[in-house]
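K.L.:
only the shape, not the letters, is given here:
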């Protein structure tokens, strides 16, 4: 009877959607304690803003590390539950294609992109304006995919809340166990996942380590392609030692490895604000541009939306700033895999 009960319990565990082969006690903590903590963390982080400096280095096989294309960039992130402003300010321009200053701003009514092509330029230029909800949502998803480690460092994956990650149909938890590091009890979760947008359904293996003593804050995560060596993407989050809050970030680093090179990006946070930024800071007038629908001197109605120049894509010139591009990792891993098959 005991054997039958054990077999039935094991079968139920293995066939549960999204959960397989995980330690019962640790899995319970992850599902109960972890998810409630992540939900509260997301709510607390929604009104925080922060600023910091990004540096990145490239190291090719057999060569010394060198500053990458986007070296030394000041980043400012302002967040509200229904608003987002993401700004980059360069102190130097290593090539002519780089934009000196860039801002993507989203509010409930519209979203826009403004730039300053040169360091000496005083005024912002409108390069993209979206007034539909669908376009605004695409803008938000795009910046979260490209720069999620800067906008929401506490998340594993830019566009998915941590408390919802293991419920996604493309994620399968393989194992969850307790580990001890530096006298702390941590929880490590290992899982497989594929991206819905990946046409090849490339299988990836992920591992994330959480600290229950710090509100289940994520300490690090690693992504690899099973069976492919030399390709990985690892992120680490460093917190203030004297502050137990999971929002007390100090440094976020991402190390992306490919067979031919290694890219290291580090975001050192200079300041974090808990004060909600005013609504006006998420509008066109905050960047010296007329507001949509503002009364004109010679017209009774409102002004039409300003006409932006031909769009070059809101991400042009600074895509190298992206620290964690899962799609790029998938393509690189697939190329290596195909090359080895044809070798």
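P.N.:
Thanks, I have the structure now. Bear in mind that the values here come from a model prediction, so they are computed numbers and not experimental data.
K.L.:
when you work out contacts or count neighbours from here on, use the C-alpha atoms and nothing else.
P.N.:
Noted.
K.L.:
for the stretch 1-150 of the chain, just list every one of the helices.
P.N.:
In the stretch 1-150 of the chain, the helices defined using DSSP state H, counting those that start in this stretch lie at 2-15, 24-29, 35-45, 133-151.
K.L.:
tell me the buried residues in the host helix or strand of residue 235?
P.N.:
Following DSSP states H and E, one finds residue 235 within strand 232-239. Buried residues in strand 232-239, counted by 16 or more other Cα atoms under 10 Å: 232-237, 239.
K.L.:
in a markdown table, list the helices of the stretch 1-150 of the chain along with distance to residue 56 and mean neighbour count.
P.N.:
Shown next, in a markdown table, are the helices of the stretch 1-150 of the chain (distance: least, Cα to Cα, whole Å; neighbours: other Cα atoms under 10 Å):
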| stretch | distance to residue 56 | mean neighbour count |
| --- | --- | --- |
| helix 2-15 | 42 | 11 |
| helix 24-29 | 36 | 15 |
| helix 35-45 | 25 | 17 |
| helix 133-151 | 14 | 18 |
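K.L.:
which one of these lies nearest to residue 115?
P.N.:
Comparing the helices of the stretch 1-150 of the chain by their distance to residue 115 (Cα to Cα), the top pick is helix 133-151, with 15.4 Å.
K.L.:
buried set for the following helix or strand past the closest one?
P.N.:
Scanning forward in sequence from helix 133-151 by DSSP H and E, the next helix or strand is helix 162-165. The neighbour-count criterion (16+ other Cα under 10 Å) identifies 162-163, 165 as the buried residues of helix 162-165.
K.L.:
hang on, the earlier thing: quick one: list the elements packing against the strand holding residue 235.
P.N.:
Strand 232-239 sits against strand 217-224, strand 249-257, with contacts defined as 3 or more Cα pairs under 8 Å, 6 or more residues apart in numbering; DSSP states H and E.
K.L.:
closest one to residue 140 among the ones you listed?
P.N.:
strand 249-257 (21.2 Å).
K.L.:
next structured bit after that closest one?
P.N.:
Following strand 249-257 in sequence, per DSSP H and E, is strand 261-273.
K.L.:
helices or strands next to the following helix or strand past that next one in the packing?
P.N.:
For strand 261-273, the following helix or strand on the C-terminal side (DSSP H and E) is strand 295-296. With contacts defined as 3+ Cα pairs under 8 Å, 6+ apart, strand 295-296 has these neighbours: strand 299-302.
K.L.:
can you list the buried residues in the helix or strand that the strand it packs on is followed by?
P.N.:
Using DSSP H and E, the next helix or strand after strand 299-302 towards the C-terminus is helix 326-342. Buried positions in helix 326-342, judged by neighbour count with 16+ other Cα under 10 Å: 326, 329-330, 333-334, 336-337.
K.L.:
putting a second one here so we can go through both:
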């Protein structure tokens, strides 16, 4: 169970201190053994020990309790065990009041009890440490979200957010009159719109032009519109597709990454299609603004983000251990 756990041993008796050190070294603990309370205080100020063994009488009869209080004040997570070579009811009570988890006599008959107590202290400290690490991780994540939110408000006033998206829209429909109606409806739109009347032409344009949106009727003379959308999305995964059909009551499907994400029924005509494209353009504008913000934030805070990621990884490892 020890697996290299740090153990602080404080005992004024050279024989007892050395005996405890050798005993716990043999159990796999990394022991630091000191003779005086002052040495222990100096160590406790500089270094964290998961478990500490403190002799009741180090520095004088009953003075070990004062050291317990000091260690607990400097490192609340440290699990402290009070050890003693004499029976002292008052000392045991004072030790428990000071926060020790147990009082164990330094006799051969108590060796197994002592090791079990140390193991229990280690388990208790590890459990408390895990909760602490999780709390630190949560605070770290919340702090990052606050920083991100404040930065987003600042960047919203910069030119990176002010540049509007001019989407490249391809509309595919075999009916010339329908395309004319659509062209009239988009005259006041700041879109880069192109039209095709068949699937082959749409695929050619999709190969030669970076599109943002493709809206196509499913019933094309040469190919299914659904195949056209998925073929273009296979080449350019961020193209958003709108597939409409007039069969039955008709419908419009929104296709993203080759998957149908939304369906509107019925399909009522050109005005409805333009309304759907409008909604998609607004969404793409929001995505573009967010992408620009993330790029700017990453560039401005590269060192911080690196340290943040490294710290999160360390905390996650501590939690999993």
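P.N.:
Everything's here; your move. All of these numbers come straight from a predicted model, not from anything done at the bench.
K.L.:
what's the TM-score here?
P.N.:
Comparison of the two superposed chains (TM-score structural alignment, normalised by the length of structure 2) gives a TM-score of 0.21, and 126 aligned residues with a Cα RMSD of 7.1 Å.
K.L.:
returning to that earlier point: with distance to residue 36 of structure 1 added, can I get the buried residues of helix 326-342 of structure 1 in JSON lines?
P.N.:
Below are the buried residues of helix 326-342 of structure 1 laid out as JSON lines (distance: Cα to Cα, whole Å):
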{"residue": "326", "distance to residue 36 of structure 1": "26"}
{"residue": "329", "distance to residue 36 of structure 1": "31"}
{"residue": "330", "distance to residue 36 of structure 1": "31"}
{"residue": "333", "distance to residue 36 of structure 1": "35"}
{"residue": "334", "distance to residue 36 of structure 1": "36"}
{"residue": "336", "distance to residue 36 of structure 1": "40"}
{"residue": "337", "distance to residue 36 of structure 1": "39"}
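K.L.:
just give me the closest of those to residue 257 of structure 1.
P.N.:
Residue 257 of structure 1 lies nearest to residue 329 out of the buried residues of helix 326-342 of structure 1, by Cα to Cα, at 9.1 Å.
K.L.:
between the buried residues of helix 326-342 of structure 1, which sits nearest residue 139 of structure 1?
P.N.:
residue 326 (17.8 Å).
K.L.:
pretty sure residue 31 of structure 2 is touching residue 7, no?
P.N.:
Yes - with contact defined as Cα atoms under 8 Å, residue 31 of structure 2 and residue 7 form a contacting pair (4.8 Å).
K.L.:
the two - which one has more neighbours?
P.N.:
For residue 31 of structure 2 versus residue 7, neighbours defined as other Cα atoms under 10 Å are more numerous around residue 7 (25 against 20).
K.L.:
state the distance from residue 3 of structure 1 to residue 223 of structure 1.
P.N.:
Distance from residue 3 of structure 1 to residue 223 of structure 1, counting by Cα to Cα, to the nearest Å: 37 Å.
K.L.:
give me the distance from the helix or strand where residue 309 of structure 2 lies to the chain's centre.
P.N.:
Following DSSP H and E, one finds residue 309 of structure 2 within helix 302-320. Chain-centre distance of helix 302-320 of structure 2: 9 Å, with Cα atoms, centre = their mean, to the nearest Å.
K.L.:
report the buried residues of it.
P.N.:
In helix 302-320 of structure 2, residues buried by neighbour count (16+ other Cα under 10 Å) are 312, 315, 319.
K.L.:
tell me the spacing between the second one and residue 51 of structure 2.
P.N.:
When Cα to Cα is applied, the distance between residue 315 of structure 2 and residue 51 of structure 2 equals 20 Å.
K.L.:
show me what the one helix or strand residue 288 of structure 2 maps to is packed against.
P.N.:
Here residue 288 of structure 2, judged by DSSP H and E, is contained in helix 270-300. Helix 270-300 of structure 2 is packed against helix 111-155, helix 159-162, helix 176-185, with contacts defined by 3+ Cα pairs under 8 Å, 6+ apart.
K.L.:
apart from its chain neighbours, what residue comes closest to residue 182 of structure 2?
P.N.:
residue 270 (5.9 Å; Cα to Cα, 6 or more residues apart in numbering).
K.L.:
so the one you found makes contact with residue 181?
P.N.:
Yes - contact criterion Cα under 8 Å: residue 270 of structure 2 and residue 181 qualify, at 6.9 Å.
K.L.:
which residues touch residue 191 of structure 1?
P.N.:
For residue 191 of structure 1, the contact set (Cα atoms under 8 Å, 6 or more residues apart in numbering) comprises 171-175, 205-207.
K.L.:
what's the distance between it and residue 224 of structure 1?
P.N.:
For residue 191 of structure 1 relative to residue 224 of structure 1 (Cα to Cα), the value is 11 Å.
K.L.:
need the residues touching each of these two.
P.N.:
Contacts common to residue 191 of structure 1 and residue 224, judged by Cα under 8 Å, 6+ apart, are 205-206.
K.L.:
now the closest residue to residue 128 of structure 1 other than its chain neighbours: how far from residue 101 of structure 1?
P.N.:
Nearest non-adjacent residue to residue 128 of structure 1, counting by Cα to Cα, 6+ apart: residue 113, 4.9 Å away. Counting by Cα to Cα, the gap from residue 113 of structure 1 to residue 101 of structure 1 is 11 Å.
K.L.:
between the two, who's got more neighbours?
P.N.:
residue 113 (26 against 21).
K.L.:
circling back to that earlier point, who has more neighbours, residue 270 and residue 181 of structure 2?
P.N.:
residue 270 (16 against 13).
K.L.:
ok now do the more buried one, which residues does it touch?
P.N.:
178, 181-182.
K.L.:
how does it look with 10 Å?
P.N.:
178-183, 185, 276 (Cα atoms under 10 Å, 6 or more residues apart in numbering).
K.L.:
of those, just the buried ones, PyMOL syntax please.
P.N.:
Buried residues within the contacts of residue 270 of structure 2, by 16+ other Cα under 10 Å, are selected in PyMOL with:
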select buried, resi 179+182+183+276
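K.L.:
could the contacts of residue 270 of structure 2 go into JSON lines alongside distance to residue 253 of structure 2?
P.N.:
Formatted as JSON lines, those follow (distance: Cα to Cα, whole Å):
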{"residue": "178", "distance to residue 253 of structure 2": "19"}
{"residue": "179", "distance to residue 253 of structure 2": "19"}
{"residue": "180", "distance to residue 253 of structure 2": "22"}
{"residue": "181", "distance to residue 253 of structure 2": "21"}
{"residue": "182", "distance to residue 253 of structure 2": "18"}
{"residue": "183", "distance to residue 253 of structure 2": "21"}
{"residue": "185", "distance to residue 253 of structure 2": "20"}
{"residue": "276", "distance to residue 253 of structure 2": "10"}
